[in-house]
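[1] Return a 3D structure for these sequence lines:
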Amino acid sequence: MSARILVVDDVPANVKLLEARLSAEYFDVMTASNGTEALALASRAECDIILLDVMMPDMDGFEVCRRLKTDPATHHIPVVMVTALDSPADRNRGLEAGADDFLTKPVSDVVLIARVRSLTRLKMMTDELRMRAITSLEIGMQAPERSAVADTGRGGRILLVDDRQSSYERLATILAAEHTIDVEPNPTEALFHAAEGNYDLLIVSLDLNNFDGLRLCSQARSLERTRHVPILAIADPENSTRLLRGLEIGVNDYLLRPIDKTELLARARTQIRRRRYTDHLRDNVQNSIEMAITDALTGLHNRRYMESHLATLADQASTRGKPLALMILDIDYFKSINDNYGHDAGDDVLREFAVRVRKSIRGIDLACRYGGEEFVIVMPETDLHVAGMVAERLRRSIAGEPFAVHKGTKRIEVTISIGLTTLEQKGEAVADVLKRADTALYRAKHDGRNRVVSQAA
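    Alright, predicted model coming up:
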């Protein structure tokens, strides 16, 4: 797995040592000798992970990390502090600054490479989401970076899986100061609990009695509903080798007993912040997809979606030997509504029209705004007779009750004309079906509007 690693250290020998270790694993290594240079490289998006020394002359690593994590352009880049400092206070200061991990020199090659690979996977996943979310910005959605920087990581929902009572009682008490905690002492029930609980973080003990904690972590990664929930593993010091294996299968972070209270809280906040950020990115991607196929004013599908989906529905109807009905609806004299009452009133009519359409059709039917005041409804497994009844019911729904406009201060009469046809010839082009429905609509308008006209295949 290739990634660009930025090594920041003012001691050339340290830089050369890390560069050699990482290059041997086929990582692309960049270097910086001070904090200012590191910040400049990171701001140009030239690195995937930063290995950061603490003791530097111009700006120490804590300050560099803090600036990286408070800048919307760089906060998503994983930072690992690699330093000779080994006190709990230094470790916690680094984690509070936003570091993803804090490794004490001399660092084992195995530990270093395992951590870099784990964070590389995470960074690449985040980068993919960020690239997809660029479309969201182009259609006016808010970028999540600033809210991510401001997020404290507190107020999360955490599931703690631990079958040692003395252990889980202490951990739950610590975590409850900042989060909502559920404890699951039965590991066989933990996966079900995790899937149903909508958690921000799973904390899993790897020292469970008669149960493999790593298998639980692996199962959580393979299950759709827990795949993206971060996992913080906890183990006794003699199980450090299994922790490295955990990083390979998707564990996000780990702690060795005895657990330091401040470090536990700091690591939990880091994982919860990252979870919220990636969730926001996924939401933006999903919303942009929905907006690409949905008409913003009415909430119905748009013409692009209709044209692609109609072909699928027509193929299914032909294959199964089932009828497919299609109607084109046009709001009568819609231009006069805009001219006499204003475009705001026209928008009110279109929104209410969409509501009445939804109430008149089935869930399997496809309703789309075709353009302007024209709409298309596609009805699978529906013959011309039944479709005619639905069309007439919809026509009466529109004409039977005036439309409220201008926040209900005025009510206006609205009618529609409907052209209706069906796909009954196997393999018929959908363009021909649309043209036939449009011809029927023209006849309805020519014959006086506010009516349904059917035209058989």
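[2] Going by C-alpha atoms from here, please, whenever you check contacts or count neighbours.
    Noted.
[3] Determine the longest helix present in this protein.
    Longest helix of the chain, by residue count under DSSP state H: helix 261-293.
[4] counting contacts, what elements does the helix or strand just after it pack onto?
    For helix 261-293, the following helix or strand on the C-terminal side (DSSP states H and E) is helix 303-320. Identification of packing neighbours for helix 303-320 by 3 or more CA pairs under 8 Å, 6 or more residues apart in numbering; DSSP states H and E yields helix 261-293, strand 366-371, strand 374-380, helix 430-446.
[5] Quick one: distance of the very next helix or strand once past the third one to the chain centre.
    Spelled out, it's strand 374-380. Using DSSP H and E, the helix or strand that directly follows strand 374-380 along the chain is helix 384-399. From the chain centre to the centre of helix 384-399 is a distance of 39 Å (CA atoms, centre = their mean, to the nearest Å).
[6] Alongside the first, I'd like the structure of this one:
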Amino acid sequence: MDASILLVGGDDFLATLLVRIRNLVSCTVEVAPSPNEAMPLIQAQQPDLVILQGNQAVSLELCRQIKDQTRLAWIYCLLLDLPASKLAEAWQDDFWIMKCRAEALENGADAYLWFPQSDANGAALPGDTVRQQDRLLSAQIASGLRMVKNHRELMRTNDILSAIALSDPLTELNNRRALDWELPRQVQNSRSRSEQMSVLMLDVDFFKNINDTYGHPIGDRALQLISGRLRHNLRFRDTLFRYGGEEFVILLSGTDAQEALLVGRRLCRLIGDQPFAVDDDLNLEMTISAGVASLNDNDDSKGASLLQRADQNLLKAKAAGRNRVIGGHDGLKDKG
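    Sure thing, here's the model as predicted:
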């Protein structure tokens, strides 16, 4: 993806800078004549680098707005001042540059540059001076783009690591760590919206016998096949997790106890009614048991008590003969 730069400033600033920028770098360059027009562009397009007209209160305010938003704070902000001429005395130039640079950095800018367009008498600057300005501007842009590139690569790496950390490598389902993060979030959402929510905990019946009889590679393949069948037969709002071993958890948002029981019964049939072709020579018949629990006012905000009740009902289902669902406060039962 090509790097992108947004220039923000008045007409004279943009006219002067646009030509210089396009001669210095190969980037997508867009312009915004005012900070009010710039912010919607920044939010929608998220340019890599923003160059703002220096020595303007509105530019400092735009810098603050960008850096105050977490999703935008990585954007590199360069304040560039293009005064018509140098000041009369060199010490005045130095003082002014330090003052403006301090204000820029205090307001969130990543860098500040001061490029007068003529000397103190209004005469054109020497060619060497202009070339050094362009060299410095090019180097500052390159530095900013490197920082942004490193940030983007870091974010991509973090996304990959997060996906790895929250994914079960065998089944490619969400793992228990993902459940620990998602369950409290769904509990909070259900309560804030006054909606029902249920949890379905599943366990593959007699799974140890599969490992003991056919070996762990066959057991692993069986778990992959069960995971796939479950995943492809859930509703769009349901979230499936591998809880550990041969246990799975499904978060059923917007679902009361009776409806969750029906979901569990349907999944029991889907698993039990059709054998699994583990390989060309082996078809395994498997069943699951399930426990259902629905959120109530006494459940903690993390969902631990809700999950515990689902687990208790799962144990009841296994004790009652397996291949069945038990759930709800009234001990609702159903044979799969």
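[7] returning to what we had before: export the helices and strands packed on helix 303-320 of structure 1 to JSON lines and tack on distance to residue 199 of structure 1 and mean neighbour count?
    Supplementary listing: these in JSON lines, determined by distance: least, CA to CA, whole Å; neighbours: other CA atoms under 10 Å:
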{"stretch": "helix 261-293", "distance to residue 199 of structure 1": "10", "mean neighbour count": "20"}
{"stretch": "strand 366-371", "distance to residue 199 of structure 1": "35", "mean neighbour count": "22"}
{"stretch": "strand 374-380", "distance to residue 199 of structure 1": "40", "mean neighbour count": "22"}
{"stretch": "helix 430-446", "distance to residue 199 of structure 1": "46", "mean neighbour count": "19"}
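[8] Now render the ones you listed as JSON lines, adding distance to residue 345 of structure 1.
    As requested, those are exported to JSON lines (distance: least, CA to CA, whole Å):
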{"stretch": "helix 261-293", "distance to residue 345 of structure 1": "23"}
{"stretch": "strand 366-371", "distance to residue 345 of structure 1": "17"}
{"stretch": "strand 374-380", "distance to residue 345 of structure 1": "17"}
{"stretch": "helix 430-446", "distance to residue 345 of structure 1": "23"}
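[9] which stretch among those comes nearest residue 83 of structure 1?
    With CA to CA, the closest approach to residue 83 of structure 1 among these belongs to helix 261-293: 16.8 Å.
[10] average distance between that closest one and structure 2?
    Taken over the aligned residues, the distance from helix 261-293 of structure 1 to structure 2 averages 2.8 Å (mean CA distance after the TM-score superposition for structure 1).
[11] Just want the angle from that helix to strand 366-371.
    With axes from the mean of the first three to the mean of the last three CA atoms, to 10 degrees as the criterion, the two stretches helix 261-293 of structure 1 and strand 366-371 enclose an angle of 70 degrees.
[12] Who are the packing partners of helix 261-293 of structure 1?
    helix 88-96, helix 109-138, helix 145-150, helix 165-175, strand 201-205, helix 303-320.
[13] Mind checking which residue lies nearest the centre of structure 1?
    Nearest to the mean C-alpha position of structure 1, counting by CA atoms, centre = their mean, stands residue 282 at 1.3 Å.
[14] Could you list which residues are in contact with it?
    With contact taken as CA atoms under 8 Å, 6 or more residues apart in numbering, residue 282 of structure 1 is in contact with 129, 133.
[15] hmm, back to that, right, so of the helices and strands packed on helix 303-320 of structure 1, which gets closest to residue 215 of structure 1?
    With CA to CA as the criterion, residue 215 of structure 1 lies closest to helix 261-293 of those, at 20.7 Å.
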